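Enquirer: the following comprises the amino acid sequence and a computationally predicted model.
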Amino acid sequence: MPRTIWSGAISFGLVTVPINVVSATEDHSIHFHQYHLEDMGRIRTRKVCEIEDREVGQAEIGKGYELTKTQVIPISDEELRDLPLPTAKAIEIEAFVPLESVDPIRIAEGYYLQPAGQVAAKPYKLLRQALERSSKVAVAKYAWSGRERLGLLRVRGDAIVLHAMRWPDEIRDPTELLPPPVEVSEGEIEGALALMESMTREDLQGEEFRDAYTEAVAKIIESKREDRPLPEAPEPKEQGQVLDLMAALQESVRKAQASRGETGDASADVHDLEPKKTPAAKKSTKKTPAKTTTATGESKKTTAARKTAKKTAARRPRSA
């Protein structure tokens, strides 16, 4: 059973839903400690008071805000919990918006909201079904760990999930990171779309979505424990400079098709880099009937024209 991180209520107009907040994710990565390489003694971080020059325990440690080097304002956990904010004890829903209107860069870690007791069951289900039917998400404010935060509530199965959100001024402007202006042809865009189509799938289940790094670290630990040779590292892929973008797209489509057991000509999906013809140009390029030739090598049209000329000459009246 996951540990409760925070308890309070969702405030939805005049509706209140008592909830417990638990983490929605688990950390399965392998963690390391620091050791002294000479004798493998554990290296620990000790908290020392700079004035008394001695180690202090957790019970002696509190928070404080440094006004100057010589003046610090102490702030207790109780004072932070009792802040004069409506969000100190509740998740206050401020608005409902379409999910696509929220920039994903603002969405952070997720938490499950658990109804706190039988009294919360009905309003919890009411809010969940309303969110699901409206296809919207709720944007809310709440206060945790000494600061007010912005959050996003959405439906996941039968549960309501709270995602922490970053404030607008916490998102950096990427303008200075953008590449210099370049031109991308329509053919290259179509090639990229063909590659995306060949890599499209319905879910994120499969071997390529497992944590290979953690598995590799576990193999190293097991090999060293049993005094066996370490697993060999795979040969790194060559990362040459891409000179022909269209050729790279065609090769990528071919590899994506092969990895999924599909066969086909990648060049049929990724067209050559030819400019698209405009409608006006299409009208001027109508197909002309193919010429058929006689045994002498002349076309039927040429032969008919000569016969007509002979008949006309025969009909002219002779001069007196």
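Expert: Looks like it arrived, so ask away.

Enquirer: drop to CA atoms for contacts and neighbour counts, all remaining ones
Expert: Noted.

Enquirer: how close does residue 56 get to residue 302?
Expert: For residue 56, the distance to residue 302 (CA to CA, to the nearest Å) stands at 109 Å.

Enquirer: next one: residue 61
Expert: 106 Å.

Enquirer: swap in residue 147?
Expert: For residue 147, the distance to residue 302 - CA to CA - is 92 Å.

Enquirer: which residues touch stretch 127-138?
Expert: Here stretch 127-138 makes contact (CA atoms under 8 Å, 6 or more residues apart in numbering) with 93-99, 152-155, 158-160.

Enquirer: do a quick rundown of the strands in the stretch 101-250 of the chain.
Expert: Along the stretch 101-250 of the chain, counting by DSSP state E, counting those that start in this stretch, strands occupy 107-115, 136-144, 147-156, 159-165.

Enquirer: buried ones in stretch 111-120?
Expert: For stretch 111-120, burial by neighbour count (16 or more other CA atoms under 10 Å) applies to 111-116, 120.

Enquirer: need the residues that contact that stretch.
Expert: 17-25, 121, 124, 159-163.

Enquirer: just the buried residues of those.
Expert: The buried subset of those (16+ other CA under 10 Å) comprises 17-23, 124, 159-163.

Enquirer: residue 127: how many residues sit nearby?
Expert: Other residues within reach of residue 127, judged by other CA atoms under 10 Å, total 19.

Enquirer: ok so, going back, output the contacts of stretch 127-138 in JSON lines; the columns should cover distance to residue 312.
Expert: Output for these, formatted as JSON lines (distance: CA to CA, whole Å):
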{"residue": "93", "distance to residue 312": "95"}
{"residue": "94", "distance to residue 312": "93"}
{"residue": "95", "distance to residue 312": "90"}
{"residue": "96", "distance to residue 312": "87"}
{"residue": "97", "distance to residue 312": "84"}
{"residue": "98", "distance to residue 312": "81"}
{"residue": "99", "distance to residue 312": "81"}
{"residue": "152", "distance to residue 312": "90"}
{"residue": "153", "distance to residue 312": "91"}
{"residue": "154", "distance to residue 312": "88"}
{"residue": "155", "distance to residue 312": "89"}
{"residue": "158", "distance to residue 312": "92"}
{"residue": "159", "distance to residue 312": "94"}
{"residue": "160", "distance to residue 312": "93"}
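
Enquirer: put this next to the previous one:
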Amino acid sequence: MRTMWKGAVNFGLINVPIKMFTATESKNISFKSLHKECHTPIKQKRFCQNCDKEVEYTDIVKGYEYQKDSYVIIEDEDLEAIPGEKSKTIDIVEFVKLEQIDPVYFDKSYYLAPEDTGKKAYKLLVSALEQTGKIAIAKVVIRSRESLVALRIYEEILIMETMHYPDEIRKSKEVPGANYDINLSENEVAMAKQLIEGLATDFEPEKYTDNYRTQLLEIIESKVQGKEITHVKEKPNTGVIDLMEALQASLDMVKKEKIEDVTSKSKKRSKKTG
């Protein structure tokens, strides 16, 4: 892993030197834009429409559009003048329970590893968080942005979750079509709850895979090998299904899958003891 940031966690009067690493990585398959005629990659140019010419990177400045087509220029000196802009500390503000924070607030995850000189202080913070069952809420400036973050324990090390500020989260009431009033029968609710209970289990992330990415990689590999691809189109489901019928069919399917699962496990045990 490549260190992307170095600093320290301020825990009261305790300073914990740390290194930060990106905790997640995108496995999305990306495509390049090619010229249809010759399959040459298309280059994106920095072009000024007003001057009708390509612009060098050194001739580009930061501009904020305060009204339509009107900009104010922000210099590097303006950003450096903001208190804390060059801060290299993660300042803990308070400690809370993780279950008090809705997942909508979380953005991206980063591992925090101790520097050699701060291993004891790091271990102290990790142990204190583990034993109190709390997480830390802190602030940190990274890449000219002050972020609200949560520090918590993940697999016995510190992980930092960047968070959205409350004013960055859109109100659910603003979602078109989400606010409506409709009556549900007791039987419908009871069957839906039964379906949820039937599918309830412990979370095991290892059993989930990106099937779309797997199939896309298979298509890419087949094309690389020069094989012909056969595309099977699914027929759209245009039928309207009664809600109660759908619930019952779903429950029957869950029961069948559970019976098959139990039978399969029983056969495996028989082979081991046989």
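Expert: Happy to help now that I have it. Keep in mind that this is a model prediction, so the values were computed, not measured.

Enquirer: related to what we said a few turns ago, and which of the contacts of stretch 127-138 of the first structure is nearest to residue 200 of the first structure?
Expert: Using CA to CA, residue 99 comes nearest to residue 200 of the first structure of the contacts of stretch 127-138 of the first structure, at 21.9 Å.

Enquirer: gap between that closest one and residue 153 of the first structure?
Expert: Taking CA to CA, one finds residue 99 of the first structure at 10 Å from residue 153 of the first structure.

Enquirer: more crowded one of those two?
Expert: residue 153 (25 against 16).

Enquirer: check contacts around that one.
Expert: 137-140, 160-163.

Enquirer: mind redoing it with 7 Å?
Expert: Residues counted as contacts of residue 153 of the first structure (CA atoms under 7 Å, 6 or more residues apart in numbering) are 137-139, 160-163.

Enquirer: same thing with residue 226 of the first structure?
Expert: No contacts exist for residue 226 of the first structure under CA under 7 Å, 6+ apart.

Enquirer: pick out the residue nearest the middle of the first structure.
Expert: residue 104 (7.8 Å; CA atoms, centre = their mean).

Enquirer: if we can go back for a sec, pull out the buried residues from the contacts of stretch 127-138 of the first structure.
Expert: Here, 16+ other CA under 10 Å leaves 93, 96, 99, 152-155, 159-160 buried among those.

Enquirer: find the nearest non-adjacent residue to residue 188 of the second structure, please.
Expert: For residue 188 of the second structure, ignoring the flanking residues on the chain, the nearest one in space by CA to CA, 6 or more residues apart in numbering is residue 244 at 6.4 Å.

Enquirer: what is the equivalent residue in the first structure for that neighbour?
Expert: Using TM-score structural alignment, the partner of residue 244 of the second structure in the first structure is residue 246.

Enquirer: and that match, how close does it get to residue 305 of the first structure?
Expert: From residue 246 of the first structure to residue 305 of the first structure the distance is 50 Å (CA to CA).

Enquirer: so these two - more neighbours on which side?
Expert: Taking other CA under 10 Å, residue 246 of the first structure and residue 305 do not tie; residue 246 has more neighbours (21 against 10).

Enquirer: go ahead and confirm that one touches residue 187.
Expert: No - with contacts counted by CA atoms under 7 Å, residue 246 of the first structure stays clear of residue 187, the gap being 8.1 Å.

Enquirer: could the strands of the stretch 101-250 of the first structure go into CSV alongside distance to residue 268 of the first structure?
Expert: As requested, the strands of the stretch 101-250 of the first structure are arranged in CSV below (distance: least, CA to CA, whole Å):
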stretch, distance to residue 268 of the first structure
strand 107-115, 39
strand 136-144, 40
strand 147-156, 40
strand 159-165, 43
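
Enquirer: among the ones you listed, which is nearest residue 178 of the first structure?
Expert: strand 107-115 (22.3 Å).

Enquirer: the equivalent of residue 143 of the second structure over in the first structure: how many residues sit nearby?
Expert: Under the alignment (TM-score structural alignment), residue 143 of the second structure pairs with residue 145 in the first structure. Neighbourhood size, residue 145 of the first structure [other CA under 10 Å]: 10.

Enquirer: go on, residue 266 of the first structure?
Expert: 22.

Enquirer: from memory it sits against residue 253, does it?
Expert: Yes - between residue 266 of the first structure and residue 253 a contact is recorded at 5.8 Å, counting by CA under 7 Å.

Enquirer: so which residues of the second structure form helices?
Expert: With helices called from DSSP state H, the second structure shows them at 76-80, 119-132, 186-199, 211-224, 243-273.

Enquirer: for residue 42 of the second structure, find the nearest of those.
Expert: Using CA to CA, the nearest of these to residue 42 of the second structure is helix 211-224, at 20.4 Å.

Enquirer: list the buried ones in that closest one?
Expert: residue 219.

Enquirer: need the max-distance pair from the contacts of stretch 127-138 of the first structure.
Expert: 94 and 158 (22.4 Å).

Enquirer: and the contacts of stretch 165-175 of the second structure?
Expert: Contacts for stretch 165-175 of the second structure (CA under 7 Å, 6+ apart): 148, 179.

Enquirer: now with 8 Å, please.
Expert: Here stretch 165-175 of the second structure has contacts from 104-105, 148, 178-179, using CA under 8 Å, 6+ apart.

Enquirer: please say which position in the second structure residue 154 of the first structure maps to.
Expert: Taking TM-score structural alignment, the alignment pairs residue 154 of the first structure with residue 152 from the second structure.

Enquirer: list the contacts for residue 155 of the first structure?
Expert: Counted by CA under 8 Å, 6+ apart, residue 155 of the first structure has contacts 128, 131-132, 137, 161.
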